[in-house]
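Chemist: Based on what follows, work out the 3D shape:
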Amino acid sequence: MSPHAPSDEELTSLVHDAVAAPSMHNAQPWHFRYFRGTRTFELLADFDRAMPHSDPDTRGLHLGCGAALLNLRVAVIHEGRHPETRLLPDPTDPAMLASVRLTGSAGGESDLAALYPAIHQRHSSRYPFEETQIPEAVREALGAAARGEGATLSFPTSWHLRDVLELIQEAEARNVTAPDRDQDLAQWTQLDAHSATTDDDGVPQYAFGPRKRGGRAPMRDFAGARQVAGRDAADFERNPQLALVSTVHDRPEDWLRAGQAMQRVLLLATLKGLSTSFATQPFEWTDLRWPLRDPATGTGYQQLLLRLGYGPKGPRTPRRPVTEVLDIRP
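Modeler: Okay, here's the model as predicted:
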């Protein structure tokens, strides 16, 4: 073990880094417990922050918690410790998603340690990206990052990309006419300026980005049918660059692995100068998720869709205070 136990300030700093992770609609559906006696963090799902209409099976919730877990691992390694990680350590408790024991000095984990500077630089960007193609070497590096967490990253092209974009459009059309979808959106977005600067979760109006006037980028309009005063419109990419994260199986453990892979890709992308956002719309409809896969291979389960490119960095969105998400116990 490390020669000294982490102080409360160090524990707070580690969780501060962990919760910089993205989550669906910035719901932040996680809670952490730390046990001094075993030097172990526990990551628990906060099912009160689930979205019953958009994410009824809590797959998206697990993805966000997986991203927070990856951030925690990176931060622990950055501090010179080793994070001995177990997924779903208690099969009788579905809220117990992972444990991370601080077992000693970090070693052989330089790839993860190098990602640390990106933890607080990464923000979702809902602005237009340039048409500049991502170099093949960067794509290969991002794919290797996903494989490091037991997932696959693929870049749809040609007719597969057209199919994916059509599925996103179908999901967006359904969301407009499905009254229950507005409930999740209304709960986790803030339109008035006061709430946007005082709330510590959800998506504030300043992070919505402009309305899409043209282009094929798969942008969700977080305003829905509501009007946002002074909001601009913009043309987005004609040729969006999308990436699918997939896993061999489709269990909660796989969702957590996919969330870690997602975050590892996002952090590396940030270091490579890329901006990123998400397209979750087709994953919110069971019958639209399966056709996202590449028909040429027909293998794996698609877990999430990333939009990558060169463009403006997104604004920082709020986070709950660490005091609300961390319990320190003997």
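Chemist: switch to C-alpha atoms for all contacts and neighbour counts from now on
Modeler: Fine.
Chemist: Ala234 and Arg213 touch, don't they?
Modeler: Yes - using C-alpha atoms under 8 Å, Ala234 makes contact with Arg213 at a distance of 5.2 Å.
Chemist: Can you show me the strands along the stretch 151-300 of the chain?
Modeler: 152-154, 189-190, 203-204, 211-214, 233-235, 241-247, 275-278 (DSSP state E, counting those that start in this stretch).
Chemist: Please generate a structure for the following sequence too, so the two can be compared:
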Amino acid sequence: MKTGVMPVGPLSASQVRSVLLTATAPSPFRIARPWRFQCTPDAIELYTDVPAASTDSDQRERLLNCGVALLNLRLAIKAQGSHPDVHLFPTADRPDLLAVVRPQGHETNAPHDQTLADTIADQRSNRRPFTAAVVPPSVQRQLRRGAEIERGWLATITAEQVPALREIMRRAEVPPATPGPGGGTDLDLEPDRLVVVVGTLHDTALARLQAGQAMQRVLLTAGAAGISAALSSQAMAVPATRRELRQLLGGGIWPQIMLRLGHGTAVASPAHALLEDVVISDEHPFDARSPDGVARRGSR
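Modeler: All right, here's what the predicted structure looks like:
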């Protein structure tokens, strides 16, 4: 068992603490922080619980959530002037070990990555109505590029596809959005609003972990540009619905999460986790048998 926060590679203990605090920003998902970090002398490891009984939707959302934490960790390490060397699913017989991240050497942080790292603390899902203001094409291009950097794809729901999407959601018994003047509901399907889908070429655990990183880079890029975002996982909850949405998007990508992007009013900052609750140590082990991913004292 390792001892919680400690020096890792070229990073001091205080730098590691700063990195982990940044990486533990509140998650936009309903499954709150299904992951833990563990420090070793040369790496920070990312773990998740693997419930024996869970739906495909829960498994997908869990890995997307972990991908969010992983990108935050990478950006935070870069902000400390070190290069994050990442190995995903490094051990075949340990499905709970998602990634090993080794800080290495010195690397000058690119201004764009620093901006994204600075945006992490202010990120939050905004479910309030959005205004009618459009997201500029230049920002939309940045969002697509952000997804591609993380081996994901960003597909935009076109005005012509909105009626079919409404029908898909209706058959899945998901109430369609009925936006009022200048606003909307959880998922705003008005043709002049920006609704996008983050997808991957495959639908494996690895692809879903990458999709979580792609989604987070999209969300941070949007936040840095002053754009609010609201997540919609309802349309992904039913396998048949996901397949229909996949066909609507041309059949080339697996949809992983849907986002509504636009200009919204400010929302309150969510509470941050205590660092001791998300870092594995003797005092705070991570019990993979716990269905909610919460550490249980004395269990290992």
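Chemist: Quick TM-score on the pair, please.
Modeler: Superposed pair, TM-score by TM-score structural alignment, normalised by the length of the second structure: 0.82. Supporting alignment: 273 aligned residues with a C-alpha RMSD of 2.8 Å.
Chemist: is it possible to export the strands of the stretch 151-300 of the first structure to CSV including distance to Gly60 of the first structure and mean neighbour count?
Modeler: As requested, the strands of the stretch 151-300 of the first structure are exported to CSV (distance: least, C-alpha to C-alpha, whole Å; neighbours: other C-alpha atoms under 10 Å):
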stretch, distance to Gly60 of the first structure, mean neighbour count
strand 152-154, 17, 23
strand 189-190, 17, 24
strand 203-204, 16, 25
strand 211-214, 25, 16
strand 233-235, 29, 14
strand 241-247, 13, 23
strand 275-278, 12, 23
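Chemist: wait, which of those is closest to Arg126 of the first structure?
Modeler: strand 275-278 (6.4 Å; C-alpha to C-alpha).
Chemist: What is the mean deviation of the closest one from its aligned residues in the second structure?
Modeler: Taking mean C-alpha distance after the TM-score superposition for the first structure, the mean distance separating strand 275-278 of the first structure from the aligned residues in the second structure is 0.6 Å.
Chemist: Pull up the aligned stretch in the second structure for that strand.
Modeler: Strand 275-278 of the first structure corresponds to residues 228-231 of the second structure when matched by TM-score structural alignment.
Chemist: now what about that stretch, what contacts it?
Modeler: Outside stretch 228-231 of the second structure, the residues that touch it by C-alpha atoms under 8 Å, 6 or more residues apart in numbering are 28, 124-127, 186-187, 219, 222-223, 257-264.
Chemist: Mind doing that once more with 7 Å?
Modeler: Contact with stretch 228-231 of the second structure is made by Ser125, Asn126, Arg127, Leu219, Ala222, Met258, Leu259, Arg260, Leu261, Gly262, His263, Gly264, as judged by C-alpha atoms under 7 Å, 6 or more residues apart in numbering.
Chemist: So which of these belong to strands?
Modeler: Within the contacts of stretch 228-231 of the second structure, residues falling in strands by DSSP state E are Met258, Leu259, Arg260, Leu261, Gly262.
Chemist: From what I see, Gln114 of the second structure and Gln80 are in contact.
Modeler: No - at 9.8 Å, Gln114 of the second structure does not count as touching Gln80 under the criterion of C-alpha atoms under 7 Å.
Chemist: Who has more neighbours out of those two?
Modeler: Taking other C-alpha atoms under 10 Å, Gln114 of the second structure and Gln80 do not tie; Gln80 has more neighbours (20 against 15).
Chemist: ok, now how distant is that one from Val267 of the second structure?
Modeler: Separation of Gln80 of the second structure from Val267 of the second structure (C-alpha to C-alpha, to the nearest Å) stands at 29 Å.
Chemist: One more: Gly226 of the second structure?
Modeler: From Gly226 of the second structure to Val267 of the second structure the distance is 13 Å (C-alpha to C-alpha).
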